[in-house]
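Participant: here are the coordinates; sequence isn't available:
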């Protein structure tokens, strides 16, 4: 078993006024050669967008881009003709493939939007671009992990072009939960959304990240009421 711990206050930070963003991995003007990625997990941005503001139209190519809203309403528009709003309890996938342009705006004039922006390297290049979003409210469970993303279109959650599985968990204080990897060659990156947990005697608090690999399972113990995002990803970029 090997692991890396990224404390919340060691992340890159950019405040553009309309956007306050923390970067778990190198992104834009934040460059840390020791934090370029975790396997195929390339970007994990913790974004706050001011009321009525947002990202203008911009392109992406050959990347799987996942958005998980935490608070507020985020409006999405893209070159495929999609116009939608994602909210807390939703998950969105933008499979950029051969190329897609999109914009994202805080739809509300009086409150912030908070969301996670996650980029995953795909396992195939130059595929047809694709967009999808779903509600994950009906998947939610207490005190166990529930899957919100996988490589399989028939599974719970959205699907992406990579052998990756995302799960979320909401745990009460004192609860322990085991996660078994789908592929022993994968690694797991856990991001703490709320509360505090322990993994193998490592204490993690709000917005800490913890990557673990060379294991086939792990145990999470909640030291307080906690909410987590767990990302199982290949450790080798194809």
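Facilitator: Here it is on my side, so go on. Note that the structure is a prediction, hence the values are computed from the model and not measured.

Participant: going forward, measure contacts between C-alpha atoms and count neighbours the same way
Facilitator: Noted.

Participant: check contacts around residue 50.
Facilitator: 17, 18, 19, 106, 111, 112, 113 (C-alpha atoms under 8 Å, 6 or more residues apart in numbering).

Participant: Now list the buried members of those residues.
Facilitator: 19, 106, 112, 113 (16 or more other C-alpha atoms under 10 Å).

Participant: Contacts for stretch 96-109, please.
Facilitator: 49-65, 72-80, 112-113, 125-130.

Participant: One more to weigh against that first structure:
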């Protein structure tokens, strides 16, 4: 089963400094049919104006993955971490028993991110944060695991969930395949470009909810950059 969720059907809130679109219920947007997808709870498509950002606030018991589409985001937290994550790269915060953090766009232009929240397999634990570059060339024509709690994904940023966040770059006309394990949920969003997934066109920033699929074939209709979450039911 695959279900297309066009970008114009997403929840939206423009706060001036933040132009946010929500694939799932979040903050002032509530849709009982879009409360999450498996362990995936949040996928926010955020545009953050230059010199602005999210002031210090708390989290607990959530895996928060930030994929930077354009620009850079600067993270600071109550553990003493301070870091800047650039276009195409990824940061992960395991909130665990509790952490306070801020996320600011210190750049001169708008920063655009996907903010992805995944429910951890267990509550509590010491909070952590990490960031890692993932060169675009390494994702050309194949999926690269960016964040994972699955054994064997040693090069990915660690998360505390039986889930993966993957990136894929395709040139127009090229194709790639992804195979799911049993009883898995998937959610796919093109960060750039349009793709066809098992015959369904998915435009830039559309969402595609996937369930009970053994595999997917992704064909790039134009040069494309794709993010996929593979998670438990």
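Facilitator: Here it is on my side, so go on. Predicted model, so just to flag it, every value in this text is computed and none were measured.

Participant: Let me see the TM-score of these two.
Facilitator: TM-score for the superposed chains, counting by TM-score structural alignment, normalised by the length of structure 2: 0.95, backed by 232 aligned residues with a C-alpha RMSD of 1.4 Å.

Participant: Quick check: the two most widely separated of the buried ones among the contacts of residue 50 of structure 1?
Facilitator: 19 and 106 (10.6 Å; C-alpha to C-alpha).

Participant: Pull up the overlap in contacts between those two.
Facilitator: Counting by C-alpha under 8 Å, 6+ apart, the residues touching both residue 19 of structure 1 and residue 106 are 49, 50, 54.

Participant: quick one: residue 227 of structure 1 is in a strand?
Facilitator: Yes. The assignment for residue 227 of structure 1 by DSSP: H, G, I helix; E, B strand; the rest coil puts it in a strand.

Participant: Show me where structure 2 has its helices.
Facilitator: For structure 2, applying DSSP state H gives no helices.

Participant: residue closest to the middle of it?
Facilitator: residue 116 (4.1 Å; C-alpha atoms, centre = their mean).

Participant: separation between the aligned partner of that residue in structure 1 and residue 218 of structure 1?
Facilitator: Residue 116 of structure 2 maps onto residue 118 of structure 1 when the alignment is built from TM-score structural alignment. To residue 218 of structure 1, residue 118 of structure 1 is 22 Å away according to C-alpha to C-alpha, to the nearest Å.

Participant: Kindly report the same for residue 201 of structure 1.
Facilitator: Applying C-alpha to C-alpha, the value for residue 201 of structure 1 to residue 218 of structure 1 is 12 Å.

Participant: And residue 141 of structure 1, by the same measure?
Facilitator: Taking C-alpha to C-alpha, one finds residue 141 of structure 1 at 19 Å from residue 218 of structure 1.

Participant: Relative to residue 193 of structure 1, which of the shared contacts of residue 19 and residue 106 of structure 1 is nearest.
Facilitator: Nearest member of those to residue 193 of structure 1, counting by C-alpha to C-alpha, is residue 49, at 17.3 Å.

Participant: which residues does the closest one contact?
Facilitator: 18, 19, 20, 105, 106, 112, 113, 114.

Participant: give me the number of residues near the third one?
Facilitator: Burial of residue 20 of structure 1, expressed as a neighbour count using other C-alpha atoms under 10 Å, amounts to 16.

Participant: what's it in contact with, if anything?
Facilitator: With C-alpha under 8 Å, 6+ apart, residue 20 of structure 1 has these contacts: 13, 14, 47, 48, 49.

Participant: What separation do you get for the residue lying closest to the second one once chain neighbours are set aside and residue 30 of structure 1?
Facilitator: Sequence neighbours aside, residue 21 is the residue nearest to residue 14 of structure 1 in space, at 5.3 Å (criterion: C-alpha to C-alpha, 6 or more residues apart in numbering). Distance of residue 21 of structure 1 to residue 30 of structure 1, computed by C-alpha to C-alpha: 11 Å.

Participant: Give the residues shared as contacts by these two.
Facilitator: Taking C-alpha under 8 Å, 6+ apart as the criterion, residue 21 of structure 1 and residue 30 both touch residue 13.

Participant: Between the two, which has more neighbouring residues?
Facilitator: residue 21 (21 against 16).

Participant: which residues sit in contact with that one?
Facilitator: Residue 21 of structure 1 touches 13, 14, 15, 45, 46, 47, 48, counting by C-alpha under 8 Å, 6+ apart.

Participant: on that earlier part again, so of the contacts of residue 49 of structure 1, which two are at opposite extremes in space?
Facilitator: Going by C-alpha to C-alpha, the pair spanning those furthest: 20 and 105, at 13.9 Å.

Participant: what's the nearest residue to the residue nearest to the centre of structure 2 if we skip its chain neighbours?
Facilitator: Excluding the flanking residues, the one nearest residue 116 of structure 2 by C-alpha to C-alpha, 6+ apart is residue 43, at 4.5 Å.

Participant: Just give the number of residues close to the one you found.
Facilitator: Neighbours around residue 43 of structure 2, by other C-alpha under 10 Å: 24.

Participant: thinking it is in contact with residue 34, fair?
Facilitator: No. Residue 43 of structure 2 lies out of contact with residue 34 (C-alpha atoms under 8 Å); the separation is 10.8 Å.

Participant: Give me the common contacts of these two.
Facilitator: Contacts common to residue 43 of structure 2 and residue 34, judged by C-alpha under 8 Å, 6+ apart, are 23, 24.

Participant: Residue 88 of structure 2 and residue 70 touch, don't they?
Facilitator: Yes. At 7.4 Å, residue 88 of structure 2 counts as touching residue 70 under the criterion of C-alpha under 8 Å.

Participant: ok, these two, which is more surrounded?
Facilitator: residue 88 (20 against 17).

Participant: how far away is that one from residue 202 of structure 2?
Facilitator: Relative to residue 202 of structure 2, and taking C-alpha to C-alpha, residue 88 of structure 2 is found at 20 Å.

Participant: same check, this time on residue 178 of structure 2
Facilitator: From residue 178 of structure 2 to residue 202 of structure 2 the distance is 16 Å (C-alpha to C-alpha).

Participant: I'm done for today, thanks for sticking with me.
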